[in-house]
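A.B. asks: Fold the following, please.
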Amino acid sequence: MTFNSYIINDEVIFNMDVNELQPVAGKDHEAITLNTPTARCLQLLLESNGNIISRDEFLSAVWKERGVVVSQNTFYQNISLLRKSLLRAGLTQDVVVTVRQRGFVIATGTVIRQVTLQNEFNSAQPLSTDASMRIINDKYIAKIDDAEVQNSVRKTFRINGLTSRQLSWWTFIIVAIMAIINIIFLCFIFF
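C.D. replies: Predicted structure coming up:
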């Protein structure tokens, strides 16, 4: 199983697999679960490499490509919710910048570290970590070999997240419950 995440300014981890903002281990903030469109907005901003994303690009990538049409008001509500959630999760400054008449961008100087954690099902081995760092609007891109950052990410996933075994177990339970409900429902319809 692969966990894809971004660490923002060494303060907040954005776990894309569960749409969750988590404070870096040792920080005194709460984990925040984002709704799917808000998480997609954040992902688009983080993957933009410091480029401005227009409102139309957001609407297309987050909603239209999935067959959903929303108002501009819905879009702006999601951006507002994203900003508030990032601050509640532990960021000390707003990193989503409005560029008047053009769109939104991640603030200059924001440090973004992309982290991929891998763990095979039924494996007793610890999570392996591959992390890369980039500073928005800067030319510097480097591999991180910082054991402290890697350990912090591992601790956060152990504390706030589920292990792959727990995740597969809960998935099985949910699917079994759904199957039982469907069988009961079908029995009522046909008998």
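
A.B. asks: Could you use CA atoms for every contact and neighbour count after this?
C.D. replies: Fine.

A.B. asks: Please enumerate the strands of this structure.
C.D. replies: 2-8, 12-15, 20-23, 32-33, 96-99, 103-106, 111-118, 128-135, 141-143 (DSSP state E).

A.B. asks: buried stuff in the fifth one?
C.D. replies: Burial within strand 96-99, assessed by neighbour count using 16 or more other CA atoms under 10 Å, is assigned to 96, 98.

A.B. asks: For that strand, which outside residues touch it?
C.D. replies: 52, 83, 104, 105, 106, 107 (CA atoms under 8 Å, 6 or more residues apart in numbering).

A.B. asks: how far is it from where the chain is centred?
C.D. replies: Computed by CA atoms, centre = their mean, to the nearest Å, the chain-centroid distance of strand 96-99 equals 19 Å.

A.B. asks: cool, the shortest one as well?
C.D. replies: In terms of CA atoms, centre = their mean, the centre of strand 32-33 is set 9 Å apart from its chain centre.

A.B. asks: elements contacting it?
C.D. replies: strand 20-23, helix 72-89 (3 or more CA pairs under 8 Å, 6 or more residues apart in numbering; DSSP states H and E).

A.B. asks: Also this sequence, please, to line up against the first:
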Amino acid sequence: MYWIINDNIEFRPGMKRLSSVNNPEMNVTLTSPASRCLLLLLEASPDIVLQQDFFKKVWEEEGMLVPTNTLYQNISIVRRGLRAVGETDRRLIATIPRKGFQIDDSVKISRRNDNEPATPFPVSTTSNQTTYNIPEVFNQPKNDVNDQVLPAETDARTITKEKPFAMSNGVFAASASFIVGLLVVYLAWNINNDADFFESYKFIEKEDGCYFYTKDDSHDNNEYYLKYKSLIKDSGLNCKNYPWIYFPTSQTSPSLAALVCKNKFSTTSSPGCISLLIRGVNGD
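C.D. replies: I've put the predicted structure just below:
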């Protein structure tokens, strides 16, 4: 089963892929949660999909509790993917304030069987088309949060640790966001470069069904290891679903970037990992 959107965008949920009907070489591979969000919107159209329905069907059924920002992040990924493949600036997904999202009333959608081909339209003469790597952050809508470059089959979760007072300094906030971005890009780059990423981590202990791995120049400093382990466990992580946990214990980073996986990397080529970001862990 697949979907045709506005006669020129093909969405195949099983492959998490958006592609142009006119030019299949122009395509976008969505993250797993973004793909599930789009599928919910298409199946519910023209009705609204409430925020709680997204949380339940996209994350909670996988054993994850995520903040609202994560939902906005994945809707942003879908919007940019649709714009890129459809080569349009039209609004395809409408935000319903304080409720949820829906496919815009102006959008035409149709559901097709796998053996039913999409009807191609004449291809305009253009330069060579390329595959878009989603997500990238360009001219992001105000209500969307920064999207993250993640490996295939990887979801994203961002948690902000509460501070004793509000930080209003824009320069500091921008710097912190930039540093977090570097952490995520670094994390994704390492994951995509074979098992070297995981092999650099050492097994520390098993606790409550979770296997904790860490790497650090200061891992002997138990204070930071115990602090970060506690933050990860307090995030709502379900050790039954994601028992393999990899995280550094930097004493200077303002954020903790951990990778939690369904399977051990050495037993499968697709460990099914989630990037868990906890901000403000070493703030003053």
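
A.B. asks: if we can go back for a sec, what's the closest of the strands of structure 1 to residue 156 of structure 1?
C.D. replies: Nearest to residue 156 of structure 1, of all these, is strand 20-23, at 7.6 Å by CA to CA.

A.B. asks: That closest one aligns to what range in structure 2?
C.D. replies: The aligned range for strand 20-23 of structure 1 in structure 2 is 17-20, by TM-score structural alignment.

A.B. asks: quick one: that stretch to structure 1 mean distance?
C.D. replies: Taken over the aligned residues, the distance from stretch 17-20 of structure 2 to structure 1 averages 0.3 Å (mean CA distance after the TM-score superposition for structure 1).

A.B. asks: residues in contact with that stretch?
C.D. replies: Contacts of stretch 17-20 of structure 2 (CA under 8 Å, 6+ apart): 8-12, 25-30, 35, 81-82, 85-86.

A.B. asks: Could you export the strands of structure 1 as CSV, including distance to residue 76 of structure 1?
C.D. replies: Formatted as CSV, the strands of structure 1 follow (distance: least, CA to CA, whole Å):
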stretch, distance to residue 76 of structure 1
strand 2-8, 22
strand 12-15, 20
strand 20-23, 20
strand 32-33, 18
strand 96-99, 11
strand 103-106, 11
strand 111-118, 23
strand 128-135, 26
strand 141-143, 31
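
A.B. asks: any idea how far residue 59 of structure 1 is from residue 116 of structure 1?
C.D. replies: Distance, residue 116 of structure 1 to residue 59 of structure 1, by CA to CA, to the nearest Å: 27 Å.

A.B. asks: Could you do residue 92 of structure 1 as well?
C.D. replies: With CA to CA as the criterion, residue 92 of structure 1 and residue 59 of structure 1 are 28 Å apart.

A.B. asks: what about stretch 24-34 of structure 1, start to end distance?
C.D. replies: One end of stretch 24-34 of structure 1 to the other measures 17 Å (CA to CA).

A.B. asks: Would you check the distance separating that stretch from the middle of the chain?
C.D. replies: 13 Å.

A.B. asks: residues of it that come out buried?
C.D. replies: For stretch 24-34 of structure 1, by 16+ other CA under 10 Å, it's 24, 25, 29, 31, 32, 33, 34.

A.B. asks: Identify all contacting residues around that stretch.
C.D. replies: Outside stretch 24-34 of structure 1, the residues touching it (CA under 8 Å, 6+ apart) are 10-13, 18-23, 82, 85, 88-90, 152-153, 155-156, 160.

A.B. asks: Drop anything exposed from those residues.
C.D. replies: Here, 16+ other CA under 10 Å leaves 10-13, 18-23, 82, 85, 88-90, 153, 156 buried among those.

A.B. asks: In contact with the residue mapped onto residue 42 of structure 1 from structure 2, which residues?
C.D. replies: Matched by TM-score structural alignment, residue 42 of structure 1 corresponds to residue 38 in structure 2. Taking CA under 8 Å, 6+ apart as the criterion, residue 38 of structure 2 is in contact with 75, 78.

A.B. asks: Just flag the most distant two among the buried residues of stretch 24-34 of structure 1.
C.D. replies: Put simply, by CA to CA the two of the buried residues of stretch 24-34 of structure 1 set farthest apart are 25 and 34, 19.2 Å from each other.

A.B. asks: circling back to that earlier point, ok, which of the strands of structure 1 comes nearest residue 176 of structure 1?
C.D. replies: That would be strand 2-8 among those, by CA to CA, at 24.2 Å.

A.B. asks: Now do the buried residues in stretch 95-104 of structure 2.
C.D. replies: Neighbour counts over stretch 95-104 of structure 2 (16+ other CA under 10 Å) mark 95, 100, 101, 102, 103, 104 as buried.
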